[in-house]
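Student: predicted model follows, preceded by the sequence.
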Amino acid sequence: MTRDRVPHILILGGGYVGMYTALGLQKKLRRGQARITVVDPRSYMTYQPFLPEASAGALEPRHVVVPLRRVLRKCDVITGRITSIAHGDKAVTIEPEAGEPYQLEYDILVVALGSIPRTLPIPGLADNGIGFKQVEEAIALRNHVLDRLDIAASTTDEDVRRRALTFVFVGGGFAGAEALGELENMAQYARRYYPQIGAKDMRWVLVDAADRILPEVGDEMGVYTVEELSKRGIEIRLKTFLESCVDGHVVLSKGKPFDADTIVWTAGVKANPVLADSDLPIDDRGRVSCAATMRVAGLDDAWAAGDNAAVPDLTDDDPDALCAPNAQHAVRQAKLLAKNIAATLNGGQPKEYRHKYVGSVASLGLYKGVAHVYGVKVKGFPAWFMHRTYHMSKMPTFNRKARVLVDWTMALLFRREVVTLGRMRMPREEFRRAATPKRSQRDGSN
C-alpha cells in the first residue's frame, strides 16, 4: 500500500498528550500501517511541572524540553499554528512560521491543543503581565527578576528601587505558588552578591481571588503553605482581585495601590480558543466533548485528551464529573489514547479511561514543599523530595531524565548560578549602536 493511501493520523499539538500519543502510535503500528503528522507552534515539548525550577536556575531550561523531531522519528513534524478545524471536510488550516497558511487533510484527528492562560480584561495586564506556561516565559522571568536586582543595586532613585524590588504574582494555584516560591528563594540567595539590598527590601506579593491557595493539596496543606510563605516575608492577599496594572501601577480590590516592575499572571487556564470556531462538539468551558474512551462524542474518526478535552471521570460518584485539566490525567490519558487508536486500526475496541486521582505535590523553593498523596499529608523536605522524585519519573525520555539528574547533582556540589542574560532579548542592540552614524559635529564634519 502506498504512502498516500494509508490512513493519515493528524495530531494537533505537540505537548505531553500530543507527543506521547504520537510516540505510542509509532511504536504500536506496523510499518506502512498509517502516516502520522504532529503540528505544534514549537518544535519541542515542554515539561511544565519543572518550569519553576528552570526559572530559578535549579535546572537548565533546555533540559525541561524534548525535541519533537528527535523522539518522533517515524512521524512528520510541522512547526506551525492551527487556525481552523473543519472536521466535516477532514482538513485543518496551518499557519507556518514563514510563508502563507495552507490546508492539510487527514483521515483520523487527535485534538491535543492543550490550554492557554485564562486572562481577564484588566487594564494594563496585556502590556505589563508576564505569563508562566512556556519555557521562554520561565527564562524571561528569571532574567527579569535578576535584572531588577541589578537595577535596584545601581540606582540612587528610591522610587525606581522600590518599584524594581516589588514582585506580584496573581493566582495561587500550582503555577503561581511554585513559581513565586522558587523565584523568591533564588532572589534571596542572589542577594548575597548585592550588599546594597537588605533582607527586607524586596517585596513579594501573592494575590488570589479565592479564600485559600493550592486547593489541590487540601485545606490543611493550603494553610501550611500560607504560613510557610508568610514566614519568608511574602504577602498573601486572599479574596483579592487585580483591578488594574497600567504602567506597573498595581491596584488591588483591597489595600493601597503600589508600583511594581514584575506582574506575573498564573490565574488559571482555558481550552485553546481555536476549538470554539471548529465544527467539533464542545462543552460550556470550550473543551471537546468526549466519551470515556476519549473518542470525540458522536464521531468515530476523532479523538481528544488533556486540558482541551472533557473526558468523563468514571471514578467519581457524580455521573457528570469530568477529569480535571492537570498533568496527572494528561500523562495517563496520552498512553491509553495511543493504545485505543492502534486497537481500532487493528479491528479492536477502545478501552475506557479510568484513573483515581492520587493527590498532588508542590515545591515552594529549595528543600521546601507540600504534598497530599493517597490521603497522607507531607510538608517540608520530605514533600520537596517527593515532588522531585515523582516528576523525575514522569519526565519524558531517558536522555532528559539523565540531564535533569546531572543538574540536581551539580547544584549540590556548586553554588547556584545567578547571572542574568536579560540582554539576550536585544542581541542586536550593541551592533545597532555601533552601526548607526553619529550626527554631524559642530565643526561641520560628516
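Tutor: Looks like it arrived, so ask away. Note that this is a predicted model, so its numbers are computed, not measured.

Student: could you use CA atoms for every contact and neighbour count after this?
Tutor: Will do.

Student: tell me how many other residues crowd residue 50.
Tutor: With neighbours defined by other C-alpha atoms under 10 Å, the count for residue 50 comes to 26.

Student: oh sorry, the question was meant for residue 251
Tutor: The number of residues packed near residue 251 is 17, by other C-alpha under 10 Å.

Student: from memory it sits against residue 243, does it?
Tutor: Yes - with contacts counted by C-alpha atoms under 8 Å, residue 251 reaches residue 243, the gap being 5.5 Å.

Student: give the next helix or strand downstream of the longest strand along the chain.
Tutor: In the chain, assigned by DSSP state E, the strand with the most residues is strand 76-86. Using DSSP states H and E, the helix or strand that follows strand 76-86 in sequence is strand 91-96.

Student: name the helices or strands packed onto the next helix or strand after that following strand?
Tutor: Downstream of strand 91-96, the first helix or strand assigned by DSSP H and E is strand 102-105. Where contact means 3 or more C-alpha pairs under 8 Å, 6 or more residues apart in numbering; DSSP states H and E, strand 102-105 is packed against strand 91-96.

Student: mind listing what's buried in the longest strand of the chain?
Tutor: By 16 or more other C-alpha atoms under 10 Å, the buried positions in strand 76-86 come out as 77-85.

Student: that's a strand at residue 169, yeah?
Tutor: Yes - counting by DSSP: H, G, I helix; E, B strand; the rest coil, residue 169 falls inside a strand.

Student: picking that back up, just the buried residues of strand 76-86 now: which is nearest residue 296?
Tutor: If you rank these by distance to residue 296 using C-alpha to C-alpha, residue 85 comes first, at 13.9 Å.

Student: that closest one touches residue 276, doesn't it?
Tutor: No - in this structure, residue 85 is not within contact of residue 276 by C-alpha under 8 Å, at 9.6 Å.

Student: with respect to residue 234, which of the buried residues of strand 76-86 is nearest?
Tutor: Using C-alpha to C-alpha, those come closest to residue 234 at residue 81, 38.7 Å.

Student: now do the contacts for the closest one.
Tutor: Listed by C-alpha atoms under 8 Å, 6 or more residues apart in numbering, the contact set of residue 81 reads 39-41, 94-96.

Student: need these in JSON lines (columns: distance to residue 7 and neighbour count).
Tutor: Shown next, in JSON lines, are these (distance: C-alpha to C-alpha, whole Å; neighbours: other C-alpha atoms under 10 Å):
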{"residue": "39", "distance to residue 7": "17", "neighbour count": "23"}
{"residue": "40", "distance to residue 7": "20", "neighbour count": "24"}
{"residue": "41", "distance to residue 7": "24", "neighbour count": "17"}
{"residue": "94", "distance to residue 7": "20", "neighbour count": "22"}
{"residue": "95", "distance to residue 7": "23", "neighbour count": "18"}
{"residue": "96", "distance to residue 7": "23", "neighbour count": "17"}
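
Student: adding another structure so you can compare the two:
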Amino acid sequence: MPKILIVGGGYAGFYTAWKLEKWLRPGEAEVTVVDPLPYMTYQPFLPEVAAGSIEARHSVVSLRRHLKKTNVITAKVTGIDHASKTATITPEAGEPWQFDYDVVVVTGGAVSRTFPIPGVADQAYGLKTIEEAVAIRDRLLTNFDKAANLPAGPERDRLLTVVVVGGGFAGIEVFAELRSFASALLEFYPQLSFDDTHFHLIEAMGRIMPEVSLPTSHWVIKHLAQRGAEIHLDTQLTSAVDGRIELSTGETFETDLIVWTAGVMANPAIVRTSDLPVEERGRIKARPDLRVGDEDDIVADAWAAGDIAAVPDLTGGGVGGYCVPNAQHAVRQGKLMAKNIVAVLRGEEPKDYFHKNLGAVAGLGIGSGAFQSGKIAITGLLAWFAHRGYHGLAMPTWERKFRVFWGWWNNFWLGRDIVSLSAVQNPRAEFERFAARPKPAGEVAAPAAPAKSEAKKPAAKSAKQVEKAVAAK
C-alpha cells in the first residue's frame, strides 16, 4: 500500500487529507498528516477571536476528530529528502525518527514576515495563530482594567493605545474589530471615555486593502475615521523599542499593544530543510496541476499547495503570475490536489488548478463590513452579513459551523464575553506564590531556649548519682 505523507495540517493539508478519505478506496493508500499542532486554524476568524466575537476553540478544527481514517502525528517535519523518499519527524518529546513515504504533499503554510525594525521582535504580536489572537484580546482587556485605576495621563494613554502595522485584509479587519470591541467595553468602564482610546494603523503603501477597488478602500478609511481610528498611509514604522512608536513622518507616541500583519512568507523551517526546488521568493515550485516542478520538469511523487507553494494563476489575476496566499486558494487547491493524487495513483491525468477570485469580504466590527466582487461593491450592514454568512458556511465540518453560528446567536442576545484570561499564559504563578517548599538540606533548626520557670528548677539526678548519695550516708 503506498504511503502518502502530508506535511502540514493547515487549510491545504487538512482539505487534502479530508478529501482523500472520501475518494480513496479501502486499502488503496495509507495517509499520514504531520503538524506541530493538533488542529487546523480557520484564520479568517482570528480578528473576531481577538475582538471576543468568536470563542477561540470554535475557530479551530481538531485533526484527530475529523480525520478518522488518517494517521495524525503531532510533531515537526525537520527534513525532507525526496531523493530517498524519507522525512525526518521530530516530536516535542522523544527522539526524531525517519519516515519512509511513497508520495509527499507539502502544505506547510506561511509565517509572519517581519523586518529588522528595532523593538518589533520584542513587543509585537503576529496574527497567524489562535494563541496570538487570544493574547491580543486578553492584553486589550487587561489594559482596560489597569487604565481604569489610573488618572488621565501618559501611562493611561499608553495602555489604551493600539497600533496595527499593515493595511491588508488581515490588518484592516483586526484593526476595525478591536476598535469596535474597545468602544463596546467603555460601557463597563465609567472611569474611561471614548477620547481616552487611541487607534493607529500604519501602512507603508498609499492605499489599504488592494483586494478591493479604490472607492471601497476610501470608504473604509472614512468609516474608520468616523469611529475614532487613524490610518497613516505612506508611512513606515521605524522603531518600537519598549512600546515607543516612531514613524517615518517624525510622529511619536507610546503603546502597550502592537499587532503586526505586514506580510507573510513561506514556512522557512520546511522549505530550507528539503531538497525540493524553490523559486526566488522562497516558495516551493509547483505546476498548475499542483505537482512539484515547472513547465519543463516534474518531480515525481511530490505535490505542493497553499501558502508554501508558488502555484501559477491561470486566470491571470495573480501577483507576479502566481496565486496569492489566501484561504480561498488554499482550500480549493487542497480539494483539487486530493483528486489529482487519486487520479495519478490510478494511472489517470491530473487537472490544472483554475480559480478566478470570487471577490473579497471583510468584517469591520459588529454591524459593519465591506464586500467587493468585480465592479460590485457593498458596504455597511449588508456586507457584514455577507462576511459572516460566507465564512460561517466556509468553516469546515458541520460540527464547527454549528459552534460558530451558535456563538454568534448567543452574543446577539448576551453580548460579547469581556473576561480576560491573561493569567493562563503563566498558569502556575499563583500556585507557586503560596506553595510550601521543603527546607534546604543541612539547614537545622536552632534549639528552643528553655522557659524561665524551667531554668530555675534543679536538674533531675540519674540512677548512679542516687546510689552514690545513699552509700555516702
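Tutor: Perfect, thanks for sending it. What you see is a predicted model, and the numbers here were worked out from it, not measured in a lab.

Student: need the TM-score between these chains.
Tutor: Once superposed, the chains reach a TM-score of 0.95 (TM-score structural alignment, normalised by the length of the first structure), with 437 aligned residues with a C-alpha RMSD of 1.9 Å.

Student: reformat the contacts of residue 81 of the first structure as CSV; add distance to residue 309 of the first structure.
Tutor: As requested, these are exported to CSV (distance: C-alpha to C-alpha, whole Å):
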residue, distance to residue 309 of the first structure
39, 17
40, 17
41, 19
94, 21
95, 23
96, 25
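
Student: tell me the one of those nearest residue 300 of the first structure?
Tutor: Among these, and counting by C-alpha to C-alpha, the member closest to residue 300 of the first structure is residue 39, at 21.2 Å.

Student: who are the contact partners of residue 217 of the first structure?
Tutor: Contacts of residue 217 of the first structure by C-alpha under 8 Å, 6+ apart are 359-361, 370-372.

Student: what range in the second structure does the longest strand of the first structure sit on?
Tutor: Aligning strand 76-86 of the first structure against the second structure (TM-score structural alignment) gives residues 71-81.

Student: show me where the stretch 301-450 of the second structure has strands.
Tutor: Using DSSP state E, counting those that start in this stretch, the strands of the stretch 301-450 of the second structure run over 309-310, 360-363, 369-373, 376-379.

Student: just those strands: most buried one?
Tutor: strand 309-310 (a mean of 30; mean count of other C-alpha atoms under 10 Å).

Student: mean offset of it relative to the first structure (after superposition)
Tutor: In the superposition against the first structure, strand 309-310 of the second structure averages 1.0 Å from its aligned positions (mean C-alpha distance after the TM-score superposition for the first structure).

Student: picking that back up, show me the one of the strands of the stretch 301-450 of the second structure that comes nearest residue 123 of the second structure.
Tutor: Residue 123 of the second structure lies closest, by C-alpha to C-alpha, to one member of these: strand 360-363, at 26.1 Å.

Student: so who does the residue mapped onto residue 108 of the first structure from the second structure touch?
Tutor: When the second structure is aligned by TM-score structural alignment, the residue opposite residue 108 of the first structure is residue 103. Counting by C-alpha under 8 Å, 6+ apart, residue 103 of the second structure touches 2-5, 85, 301-303.

Student: try it again with 10 Å
Tutor: Neighbour list for residue 103 of the second structure: 2-6, 29, 31, 82, 85-86, 300-303, 341, 345 [criterion: C-alpha atoms under 10 Å, 6 or more residues apart in numbering].

Student: next one: residue 263 of the first structure
Tutor: Applying C-alpha under 10 Å, 6+ apart, the residues contacting residue 263 of the first structure are 125, 128-131, 141, 166-170, 205, 245, 248, 250.

Student: try it again at 7 Å.
Tutor: Listed by C-alpha atoms under 7 Å, 6 or more residues apart in numbering, the contact set of residue 263 of the first structure reads 128-130, 167-169.

Student: swap in residue 138 of the second structure?
Tutor: Residues in contact with residue 138 of the second structure (C-alpha under 7 Å, 6+ apart) are 420-422.

Student: quick one: the alignment partner in the first structure of it and residue 198 of the first structure, what's the gap?
Tutor: In the first structure, the residue matched to residue 138 of the second structure (TM-score structural alignment) is residue 143. Applying C-alpha to C-alpha, to the nearest Å, the value for residue 143 of the first structure to residue 198 of the first structure is 20 Å.

Student: over to residue 275 of the first structure?
Tutor: On the measure of C-alpha to C-alpha, residue 275 of the first structure and residue 198 of the first structure end up 49 Å apart.

Student: ok, residue 98 of the first structure next?
Tutor: 48 Å.

Student: same check, this time on residue 409 of the first structure
Tutor: Taking C-alpha to C-alpha, one finds residue 409 of the first structure at 30 Å from residue 198 of the first structure.

Student: what of residue 387 of the first structure?
Tutor: Residue 387 of the first structure is 31 Å from residue 198 of the first structure, by C-alpha to C-alpha.

Student: the two - which one has more neighbours?
Tutor: residue 387 (21 against 11).

Student: now do the strands in the stretch 101-250 of the second structure.
Tutor: With DSSP E, counting those that start in this stretch as the criterion, the stretch 101-250 of the second structure has strands spanning 103-106, 110-112, 124-125, 161-165, 198-202, 229-232, 237-239, 244-247.

Student: go through the ones you listed and name the closest to residue 326 of the second structure.
Tutor: strand 110-112 (10.1 Å).

Student: which residue in the first structure lines up with residue 124 of the second structure?
Tutor: Counting by TM-score structural alignment, residue 124 of the second structure lines up with residue 129 in the first structure.

Student: ok, its match - contacts?
Tutor: Taking C-alpha under 7 Å, 6+ apart as the test, what residue 129 of the first structure contacts is 263-265.

Student: which one of these is nearest to residue 116 of the first structure?
Tutor: residue 265 (11.8 Å).

Student: center of the first structure - which residue?
Tutor: Relative to the mean C-alpha position of the first structure, the nearest C-alpha, by C-alpha atoms, centre = their mean, is the one of residue 133, at 2.7 Å.

Student: if we can go back for a sec, which of the contacts of residue 129 of the first structure are retained in the second structure?
Tutor: Using both residues aligned by TM-score structural alignment, their matches' C-alpha atoms under 7 Å, the second structure keeps these contacts from the contacts of residue 129 of the first structure: 263-265.
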